[in-house]
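Peer 1: what follows is a predicted structure for the sequence shown.
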Amino acid sequence: MSKQHTQGRVAFATVVGTSIEWYDYFLYAAASGLIFNQLFFGPLGSTLSTMVAFATVGISFLFRPLGAFLAGHYGDKLGRRVVLIITLIAMGAATALIGFLPTYESIGIAAPLLLILLRIIQGISAGGEWGGAVLLAVEHAEVKHRGLRGSFPQIGVSIGLILSSGVLALMTAIAPGDAFLEWGWRVPFFLSILLVAVGYWIRRGVEESPVFHEIAERKEQVANPLGKLFKSHWLLVILASLVFVGNNAAGYMTTGGYIQNYATDPAGPIGLERGPVLWAVSASAVSWLIFTIVAGAVSDKIGRKNTYLLGWMLLLIGIFSLFPLVNTGSIWMLFLGLVILTVGLGFTYGQQPSMYAELFPSSVRFSGVSVSYAIGSILGGAFAPTIAKALVSATGTTTSVAIYLALVTLVSLAATLALRDRSGIPLGPAHEEEQSVIPIIGVRS
């Protein structure tokens, strides 16, 4: 099989696999503010039930590091592919079981507790999925196309958002009104069974990363990769995590379900219909997909760091444009606000896999990228919808949310400035010494 054909198969497999994983993950997030707040947390009252439902979205993030630790440990010892298959199955099983859950009205407090348990399983799976997918893509890629190839699993996020929002919107049309709350919401969760079967079949045929093959042939697997990572690269893990927080916090305005809830809340200032808002979110995810790929390709030309610096400026523009447009009450202005936001989201996301892979040495790379991503997601998006809901309740204005997102983005900008650009550095174990030089400005190894 030619190298180009192998890279094509890897790209396809990582896109399909991550799309399915994020479909499952975002489906819960979208349902939290539209469905779970009523059916599982309803007795808490309108505002508190929504805040608690959003908090369950965030709880899963607290378990992402556990998934990252497990996946990183075994991914650096046993390979990238086996971890990806396990995380796909775990995520799909949890999602399908959510579709079968009785509501609070049927079994009382056991209903939200079981819901939270399944969300925790989703969090563990998501923590292990990302590192394996992006390393397969980046480590298979040619150096000159590393940024572009690395962006492919990233578009799984936008495709997952398109699918989850689109299927929910379709079900609001098929099962309108009370029927949606009675049974219609369950269908998208059942659909996960079919999607996971397809993803499993595709991932089984993917070849292991050539970098890991070389590590195994040299018998250079580290016995305790996590221990080595935190002993030698703890500061790098912190900075890499902070690079991600701005994108993740802003992105979870939609992927975390906040905009969907804010725009459709009958007691809120907007009061739009659920279906059109879900379709607008799905359509804006197409823009996110496009700019994610563009950012990956651009980073191959101007470097990862320069692409990030451009991206943070674009994201700040998107953040301060979003709520003024949403607050017009027009579905078209809401869509425009989301599209402007996705330009910055794409330009701070497409280059992330290649940048992360280039930061860490091959022996602890899976652990490094997975743990950094997991910690960044906790600090960034984990409770962003809950914080946004609380800020609006306390201040009465969405300006407070924009300021919060802008401050988090500035943290990521500062972390980006603290790192050296290592675009194109060799990724194989033969260059471990070069890779181990700490890429932090002002810090010597």
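Peer 2: Great, that's in hand.

Peer 1: hey, let's count contacts and neighbours off CA atoms from now on
Peer 2: Will do.

Peer 1: surely residue 89 and residue 195 touch.
Peer 2: No. With contact defined as C-alpha atoms under 8 Å, residue 89 does not reach residue 195; the gap is 10.3 Å.

Peer 1: ok, now which ones touch the spatially most central residue of the chain?
Peer 2: Against the mean C-alpha coordinate of the chain, by C-alpha atoms, centre = their mean, the closest residue is residue 157 at 5.9 Å. Contacts for residue 157 (C-alpha atoms under 8 Å, 6 or more residues apart in numbering) come out as 18-19, 22-23.

Peer 1: please redo it, this time with the cut-off set to 6 Å
Peer 2: residue 22 (C-alpha atoms under 6 Å, 6 or more residues apart in numbering).

Peer 1: same check on residue 329?
Peer 2: Residue 329 neighbours (C-alpha under 6 Å, 6+ apart): residue 270.

Peer 1: and here's the other structure:
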Amino acid sequence: MTETNLSGSIADGAQPHAQKAASPGRLAAASMVGTALEWFEFTLYNAMAALVFNQLFFPQFDPVAGTILAFSTYAVGYLSRPFGGFIFGRLGDRLGRREVLMWTLILMGGCTFAIGLLPTYETIGIWGALLLVILRFIQGVALGGEWAGAVLLTAEQASDRHRGFQASWAQVGAMVGIFTGMAALTFFTAFVSDAAFIEWGWRVPFLASILMVVFGIWIRNGVPESEEFEKLEKAGGKAEAPITEVLTRNLRDLLVASGSRIGSDVVFGFMVVFSLAYLTQTLGVERPIALGGVMLGVLANGLGCLAFSALSDRLGRRPVYIGGALLSAAWVSIVFMLFDTRDPVLITLALVVALVLHSAMYGPQASFVAEQFKTRVRYSGSSLAYTLAGAVGGGVAPLIFATLQRQYGGTLPLKIYVWATLTVTIVSVLAARETADRPMKS
């Protein structure tokens, strides 16, 4: 079996090169489905870590300490991503984008389903938490190879003038996953008693994720390989050691791409993950209010991703990206004041505005990162940038937020942390060349 047809067992024996070009709609759906599944699960886990996992897997600790431990297992899913970036990044540059995307979808979907079957501390003690950590680690490895492939599936087949908009569908998929996850959580927290939710209700959304996996396999089965990769393969220009090439010849590009993501990841972790714990546990806000505010925020974020990505095609990636970072830093200065009112309208306003401003970074981010690398190492470079930034940014952000709150009590240290990471993002984007409306590096 050759390098280029390993997915035949999944794709009913179809040869990727023999397939007809997919419609823009199918390409967008194929790009979205993996990140939708990724963030559906991460949304579920994030919320469960903030709401019930401290009781289910770490009941021997006080609530705050249990929450920190739950967020620690959340961080494992990020810290393991660089392993996936190394493994699947290389495979994506050697075997093809579509090939790898089929396997990452199956692997991370299987782990999500398995989390829904896990026994808790009451049943098998600390072994339940250990199994949770193992599944999170495996899942993080798969996720480390998903994002870059999903972005390249559309970015490498888009025109120079519309690449930002086309590549942003992977980002929109994240918001679809979060919104769907939040909708499931809102339903269960509103119509299922707290006792039933803790006993069995938390499992149902994880188990239901298998439907998304089946849909994803079907939609990706009808998508051809990236045109840019096929041209490279026909020309015999594939990198023999793409990871090594990125680390030795494209280190500056890797640092720029990674740094551009850190601030946006931290802002996102604050607004979507930590805010739930802060609102419900520190302020005593009812769960449906907190979840509803985040749901509206991520819906606005998804629309903002498309709008700001299209704007970046016209104005350039750098001005839109940096504008989003500066405005996000300003909004973080007042967001706690709005939270502390405990007023549902003001809480929702704080979350919606924050996530719209975040989308000015997150939307153009997909094309910006991909455009930093040549075709022969683009999967590896984009995967490493995504996973390394996630490990030092979004992955540990909720843990750092919870620890800072426990250590200092006030909110100023949390703001300083966000400002510092956004500074890294601004400096990184300023160090990059403008890539909008230009051919990708060949």
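Peer 2: Sure, I can see it. Quick caveat, the model's predicted, so the values are computed rather than measured.

Peer 1: for the residue nearest to the centre of structure 1, give its distance to residue 21 of structure 1.
Peer 2: 9 Å (C-alpha to C-alpha, to the nearest Å).

Peer 1: what's around the residue nearest to residue 19 of structure 2 when sequence neighbours are not counted, how many residues?
Peer 2: Setting aside the residues directly before and after it, residue 19 of structure 2 is nearest to residue 224 in space (C-alpha to C-alpha, 6 or more residues apart in numbering), at 5.7 Å. As a burial measure, residue 224 of structure 2 scores 21 neighbours (other C-alpha atoms under 10 Å).

Peer 1: does the aligned partner of residue 224 of structure 2 in structure 1 count as helix, strand or coil?
Peer 2: Using TM-score structural alignment, the equivalent of residue 224 of structure 2 in structure 1 is residue 207. Here residue 207 of structure 1 is coil, with the state taken from DSSP: H, G, I helix; E, B strand; the rest coil.

Peer 1: then residue 285 of structure 2?
Peer 2: Classified using three-state DSSP, residue 285 of structure 2 is coil.

Peer 1: around it, how many other residues sit close by?
Peer 2: Counted with other C-alpha under 10 Å, residue 285 of structure 2 comes out at 20.

Peer 1: confirm for me that it is in contact with residue 279.
Peer 2: Yes. With contact defined as C-alpha atoms under 6 Å, residue 285 of structure 2 reaches residue 279; the gap is 5.4 Å.

Peer 1: show me where the stretch 201-350 of structure 1 has helices.
Peer 2: 210-217, 225-251, 258-264, 274-302, 304-326, 331-347 (DSSP state H, counting those that start in this stretch).

Peer 1: same list, the ones you listed, but as TSV with mean neighbour count and distance to residue 171 of structure 1 please.
Peer 2: Rendered in TSV, the data for the helices of the stretch 201-350 of structure 1 read as follows (neighbours: other C-alpha atoms under 10 Å; distance: least, C-alpha to C-alpha, whole Å):
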stretch	mean neighbour count	distance to residue 171 of structure 1
helix 210-217	17	43
helix 225-251	22	24
helix 258-264	24	15
helix 274-302	22	9
helix 304-326	21	24
helix 331-347	24	19
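
Peer 1: make a markdown table from the ones you listed and add distance to residue 380 of structure 1 to it.
Peer 2: Formatted as a markdown table, the helices of the stretch 201-350 of structure 1 follow (distance: least, C-alpha to C-alpha, whole Å):
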| stretch | distance to residue 380 of structure 1 |
| --- | --- |
| helix 210-217 | 30 |
| helix 225-251 | 4 |
| helix 258-264 | 14 |
| helix 274-302 | 18 |
| helix 304-326 | 14 |
| helix 331-347 | 13 |
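
Peer 1: nearest to residue 423 of structure 1, of those?
Peer 2: Nearest of the helices of the stretch 201-350 of structure 1 to residue 423 of structure 1, taken as C-alpha to C-alpha: helix 304-326 at 6.4 Å.

Peer 1: what's the match for residue 207 of structure 2 in structure 1?
Peer 2: Match for residue 207 of structure 2 (TM-score structural alignment): residue 190.

Peer 1: can you count the residues close to its match?
Peer 2: Neighbours of residue 190 of structure 1 under the rule other C-alpha under 10 Å: 18.

Peer 1: helix/strand/coil for it?
Peer 2: Residue 190 of structure 1 ends up helix, using three-state DSSP.

Peer 1: surely it and residue 95 touch.
Peer 2: No. With contact defined as C-alpha under 6 Å, residue 190 of structure 1 does not reach residue 95; the gap is 7.7 Å.

Peer 1: spit out the contact partners of the counterpart of residue 358 of structure 2 in structure 1.
Peer 2: In structure 1, residue 358 of structure 2 lines up with residue 345, judged by TM-score structural alignment. Counting by C-alpha under 6 Å, 6+ apart, residue 345 of structure 1 touches residue 247.

Peer 1: burial count for residue 199 of structure 2?
Peer 2: 12.

Peer 1: what's the answer for residue 2 of structure 1, then?
Peer 2: Around residue 2 of structure 1 there are 7 residues (other C-alpha under 10 Å).

Peer 1: now swap in residue 268 of structure 1 and tell me
Peer 2: Neighbour count of residue 268 of structure 1, defined by other C-alpha under 10 Å: 11.

Peer 1: ok, it to residue 47 of structure 1 distance?
Peer 2: Counting by C-alpha to C-alpha, the gap from residue 268 of structure 1 to residue 47 of structure 1 is 11 Å.

Peer 1: now do the SS call for the aligned partner of residue 72 of structure 1 in structure 2.
Peer 2: Residue pairing (TM-score structural alignment): residue 72 of structure 1 is matched to residue 89 of structure 2. Following three-state DSSP, residue 89 of structure 2 is assigned to helix.

Peer 1: do residue 32 of structure 1 as well
Peer 2: For residue 32 of structure 1, the assignment made with three-state DSSP gives helix.

Peer 1: I appreciate the help and will end here.
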